[in-house]
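Undergrad: Provided below for reference: sequence and predicted model.
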Amino acid sequence: MTGPRHRADTRAPAPAACFNLVTGVMGLVIATLIAHSALADEDIIRSHGYSYFGELSYPPDYKHLNYVNPEAPRGGEISIAVSGTFDSMNPYSRKGRASALSSSMYESLLGEILAGSGALPADVSGEYYGLLAHSIEYPERKDWVIFRMRPEARFSDGTPVTAHDVYFSHKLLLEQGLQSYAEAVKVRVPDAEVIDDHTIKFYFADGFSRRSLIETVGFTSVWSRKWYEETGAKLNESRFEVSPGSGPYVVDEVVPNRRVAFRRNPDYWGWHLPINQGRHNFDRIRLEYFADATAAFEAFKAGETTYRTESDPKKWATAYDFPALRRGQVVREELRDGNPPTMGGIVFNLGKEVLKDVRVRKAIALGFNFEWTNQSLYNGLYAQQKSFSDGTPLEAKGVPTAEEIAFLKSLGDVVPPELLTAPAIVPHSSAPDRLLPRKNRREAERLLDEAGWRVNEGRRENADGKPLRVTFLFNATADPTSKSIVVSFMANLRVMGIDARLDVVDDSQYTVRERDRDYDLILDRYPSLTGTGAGLIQRFGSADAAYSLFNPAGLASPLVDAVIEKSLYTTSQAEEDLAVRVLDRVLRHEFFLIPTGYVPDHLVAYWDMYDHPEVQPPYALGTLDFWWYNSEKAKALIASDESS
């Protein structure tokens, strides 16, 4: 962590006891009441920020975040290409495909998440500092929380942001928000109370861990009650109309399926806040939509867009050789990424009957050759991923430790005996010089035979003569390298006798089928494990597995549920780390995803008119957050272009 650590709580002093007016028994009674009152008051934690274990890196009087340039100039435009389409500006509904950044206008009590930067600050983990709220208070048991709001906060239409808007937003999400979120929050946050115009209190239900509850209500987007009541708009509808937000940007332009632009609001209420110094520096953020990844890259080369985060290592290694780059007009950088990688890869739909047998899933996984893919398609720039906490102390390694075994045994009969002695599952090894190594093919065929899928005239069938068929859903707007990976993988499955079919569909069809879980296999991802929290229930839990948009495999495991539940009641960082390590081991044991690897660093390219802090914070790239426009570089760029 950056900077000195400070206690997050400031304890209220005990009231002075006054005994000179009371004597005898009455004096003792009053003294006892005062003592009890002092203890009750002392139990209340009041702070300028929040972390679960109670310590904060930034003091109450911090001036700005450590990693920003507080003197960064403001101005200019940054433009980014997006592949695909959009038909909505409402990201809170299952209906329609919302534009990127369509939630960026809205703030919350504890902070905001802008353009994939994660929760602030980006140099520490699990710490949050007030945005719409200037302070927070809660008892040590965390049975409730009170947020005290900044009275100067305003929506972009000039109306005040009040506790009534916070209450309205909370209720709106429960009534019209995504089902998995609403159902989880309803039972954990049974009530909320507006104390006054700028103070709101949330109550938490008994019988649930307090982990993540304060963050859940603290990070709820706050919308204008007035706008929703006057317009009659619904949160669960697809629409282009945008309610006023309280954030530093407002919508400037919307051209369906072509362009969305946001402009910095000069009247934004929060420019003076320490958390906003050196941030939100661009006057305009423009998103240009293109039919596919190839068109998007060509637009960048031509200068139609000015910034690009490269997701295709092959393109990074071979395609960045064009006139503007050779002239020095385009900059390429590899910037540090301190986050463990998200667990991305080929996800199995566990709701499909044919994929419920883990032997079938393991056989199919043997059709993916990471070493060949990395050498042939990624130019060696990818790293193999083993864990949901790859490269961190939370990664499960080898056989379980004594502490892990004790943790697992405490869960009871849901733990399979082999989990107590077997090494953590890691991806199989392959060879870079052969797409389907013989040893992998033999092992896959053994597993399929064992699972009852025998070969009949070159194809795998069960005892009823039904062929082993899997369909891979693929988005036509994805980059060509991703398609090459899938095509080679499917070819290997066909060699095994599996009827493997690739279904390439347009962006809108893909969205519908993805949400309806109409696929056997799909490229998708799960978040990395950095700690515990109620969000793990949405991602990996059984309760919402049938419909959660955050659980593309439909994973529903009593074992996973038990580990998550116990992790939520850990009382120290060491206990939490142990629980997360066990969860990593258990998720890998469930075998619902084939890791396809990751790029260890951020690969970025941009026309030479932008700057960023010299020291990159570990947990965010922050391009749209704390980078800035350099007008002198922009002038030089224009001059060089005119002279070339």
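TA: Perfect, I can see it now. Source: prediction; values computed, not measured.

Undergrad: can we go C-alpha only for contacts and neighbour counts from here?
TA: Noted.

Undergrad: so who does the one residue sitting closest to the centre of the chain touch?
TA: In the chain, the centroid-proximal residue (CA atoms, centre = their mean) is Pro527; its distance is 6.2 Å. Contacts of Pro527 were listed using CA atoms under 8 Å, 6 or more residues apart in numbering, and they are 341-343, 388.

Undergrad: which of those residues count as buried?
TA: Neighbour-count burial (16 or more other CA atoms under 10 Å) applied to the contacts of Pro527 gives 341-343, 388.

Undergrad: Okay, and which of the residues you listed map to strands?
TA: Among the buried ones among the contacts of Pro527, DSSP state E puts Met343 in strands.

Undergrad: Do I have it right that Ile564 meets Leu583?
TA: Yes. Using CA atoms under 8 Å, Ile564 is in contact with Leu583, at 7.1 Å.

Undergrad: These two: who's more crowded?
TA: Taking other CA atoms under 10 Å, Ile564 and Leu583 do not tie; Leu583 has more neighbours (28 against 23).

Undergrad: how near is the more buried one to Asp499?
TA: To Asp499, Leu583 is 34 Å away according to CA to CA, to the nearest Å.

Undergrad: now swap in Arg46 and tell me
TA: 61 Å.

Undergrad: another one to put next to it:
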Amino acid sequence: MTRLLFSLALLLLAGPAAADTTGPTHGIAMHGDLRLPPGFAALPYVNPAAPKGGTIRQAVTGSFDTLNPHIVKGVPALGLGLTFESLLTRSWDEPFSLYGLLAESLEVADDRSAVTFRINPKARWHDGTPVTADDVLFSLAVQRAHGTPNRRLFYAKVTTAEAPDPRTVRFAFAANPDGTIDREMPLLMGLMPIHSKAWWGDRPFDRTTLEPIPGSGPYRVASVDPGRRITYERVPDYWGRDLPIRLGQFNADRLDYVYYRDDSVALEAFKAGEGDVRREIDPAKWATGYDGPALRDGRILREELPHRRPDFARGLIFNTRRPLFADVRVRRALGMATDFAWMGRTLFHGVLARTASYYPNSELAARGLPEGEELRVLAAFGDRLPPELFTRPFALPQSDGSGPAGSRGNLREALRLLAEAGWRVRDGRLTDSGGRPFAFEILLADPSEERIALEFARSLDRLGIAASVRAVDSAQFQARLERFDFDMTLRWWISSLSPGNEQLYYYGSEAAGQEGSRNLAGIRDPVVDAIARSIAEATTRADLVARVRALDRVLSWGHYMVPLFHSPVDRLAHWTRLKRPETTPLYGPLIETWWVEDGR
């Protein structure tokens, strides 16, 4: 077949000169070596002999209005990742290692300025047609033009995309302004979701749709009740079922997600047998909400499974696009009013840890004073960072746990900071120099979060601040988040053990102006940009950890959120007919490796 050259939406710049490669390989690690050798039998955290059959049901909260999870618009249904595949896929027992999936092998330039993928000849779409290089190039084009902001950010670095033959695709990448190469790009291209060019045809990729989209994955959509229920069926002739990277997974014949508006109702549905497994993030429900005949007679099991991944960096996030929260002294002051020790004991039964990092529960969290490579990274921006960042460890305000009245010392310090920022208490209310009151709204999607927000609002009232709490439905909440139409919201960021380009999507200045990005706080800081950008350039694990800790320290001292709590364990409840492998991977339990006993 003649050489195919795929031009992207804009004229592509000339790619870098061909670099030396190490030859075809079965995978790639972001740093260091792959743990699994060529020809490995199966992943270490699966049961390769797990039986197939049965149904796994989950009672979940919220709603959905699209079956395309790769665009900004809409709220996608849960489980769609099981219908789509990428050229490579992760081992969840390594920080960031990818192994061949749609691609049977890859060749990477020694400097990572280019990558070539060789597509597995067995790879098939659900209609039986082969996955080709043309599909890969199409997927790049449509996601570069219409995909989520993070993907558009990543894929903009591709300077050349070409297909020498129907089973081979090559990407080359632009150098950074300083001449360095983003070493994460070969992995990010390996994780790009692949769509069928033939199926999309004239269909608009950038619109929500409830028409099932055929993929190449182990499941396909069987039925849809918009916003209420989605059911997937296992593809019996799935092309990759015998791949070592797939053995022991996707064991249930059907997956059923039933949506409820309220999580308490979803919990009752699970207890009544309308769900088979449930992840619990609410310690209060974990402590008391599962009591009932099924738990007492052993038909429901509750398990706490430790994990070693960064947990959610969850907090009440300030929208610094609002002038009210533009001053760091104001943001810091608002984090001092609440007795979080009391809240943790009263609302969460004392089983959660207060979050003091953007990478909690991991080696990536900043600790003590900066030293070594981390200090070198931070010292380059010394004149633009708060001096105390170098002289004392970041620490959250300490409260005595006595109750809602809070710590008098913290309240005094908060009022001092607010006064420095131009706010004064007049007739019991905090006002600016023009007499305008300090008032704002906390936007929520989940009614169960109201107790946290209301307690926070009550504590602010002692400073003369009027904070109202508003919970909206999931569609309205998502639309307002995408437009950054909120003052404060209860949300989170989540990172892997190998953060990279997504950190610019979370915290970068460019993302702050992109609707739909995850830079909810509206952070625009050149120091954050520079450090976040350098993370993907790290050539060793030690350098990556140091740079992530530096970013963590800068973000923490920026007080972009009022941190809440996190857990070092995953709490899962399940009916005993569900079984799981003995080994739990680094990132925690994976439901796709579980199976239904006797296929029932």
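TA: That came in fine, so what should we check first? All values derive from a computational prediction rather than experimental measurement.

Undergrad: Any idea what the TM-score is?
TA: Once superposed, chain against chain, the TM-score is 0.93 (TM-score structural alignment, normalised by the length of structure 2); 578 aligned residues with a CA RMSD of 1.8 Å.

Undergrad: just to revisit the earlier point, next, format the contacts of Pro527 of structure 1 as JSON lines and append distance to Ile146 of structure 1.
TA: Shown next, in JSON lines, are the contacts of Pro527 of structure 1 (distance: CA to CA, whole Å):
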{"residue": "Pro341", "distance to Ile146 of structure 1": "35"}
{"residue": "Thr342", "distance to Ile146 of structure 1": "33"}
{"residue": "Met343", "distance to Ile146 of structure 1": "36"}
{"residue": "Phe388", "distance to Ile146 of structure 1": "34"}
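
Undergrad: Give the aligned equivalent of Glu371 of structure 2 in structure 1.
TA: Under the alignment (TM-score structural alignment), Glu371 of structure 2 pairs with Thr401 of structure 1.

Undergrad: what's the neighbour count on its match?
TA: Thr401 of structure 1 has 15 nearby residues by other CA under 10 Å.

Undergrad: Ok, Pro370 of structure 2 next?
TA: 22.

Undergrad: can you pull the contacts of it?
TA: Neighbouring residues of Pro370 of structure 2 by CA under 8 Å, 6+ apart: 390, 550.

Undergrad: cool, and His70 of structure 2?
TA: With CA under 8 Å, 6+ apart, His70 of structure 2 has these contacts: 143, 147-148.

Undergrad: Still touching in structure 1? Go through those residues.
TA: Mapped onto structure 1 and checked by both residues aligned by TM-score structural alignment, their matches' CA atoms under 8 Å, the contacts of His70 of structure 2 keep the contacts 147-148.

Undergrad: coming back round to it: which one in structure 2 is aligned with the residue nearest to the centre of structure 1?
TA: Pro527 of structure 1 maps onto Ile494 in structure 2, by TM-score structural alignment.

Undergrad: now the helices: where do they sit in the stretch 251-400 of structure 1?
TA: Taking DSSP state H, counting those that start in this stretch as the criterion, the stretch 251-400 of structure 1 carries its helices at 293-301, 313-318, 323-326, 358-365, 370-376.

Undergrad: can you tell me which of those comes nearest to Ala31 of structure 1?
TA: Among the helices of the stretch 251-400 of structure 1, helix 358-365 comes nearest to Ala31 of structure 1, with 67.0 Å by CA to CA.

Undergrad: That closest one vs structure 2, average distance?
TA: Following the fit onto structure 2, the mean deviation recorded for helix 358-365 of structure 1 is 1.0 Å by mean CA distance after the TM-score superposition for structure 1.

Undergrad: Which strands or helices does that helix pack on?
TA: helix 438-450 (3 or more CA pairs under 8 Å, 6 or more residues apart in numbering; DSSP states H and E).

Undergrad: and the helix it packs on, how far from structure 2 on average?
TA: So helix 438-450 of structure 1 averages 1.7 Å relative to structure 2 (mean CA distance after the TM-score superposition for structure 1).
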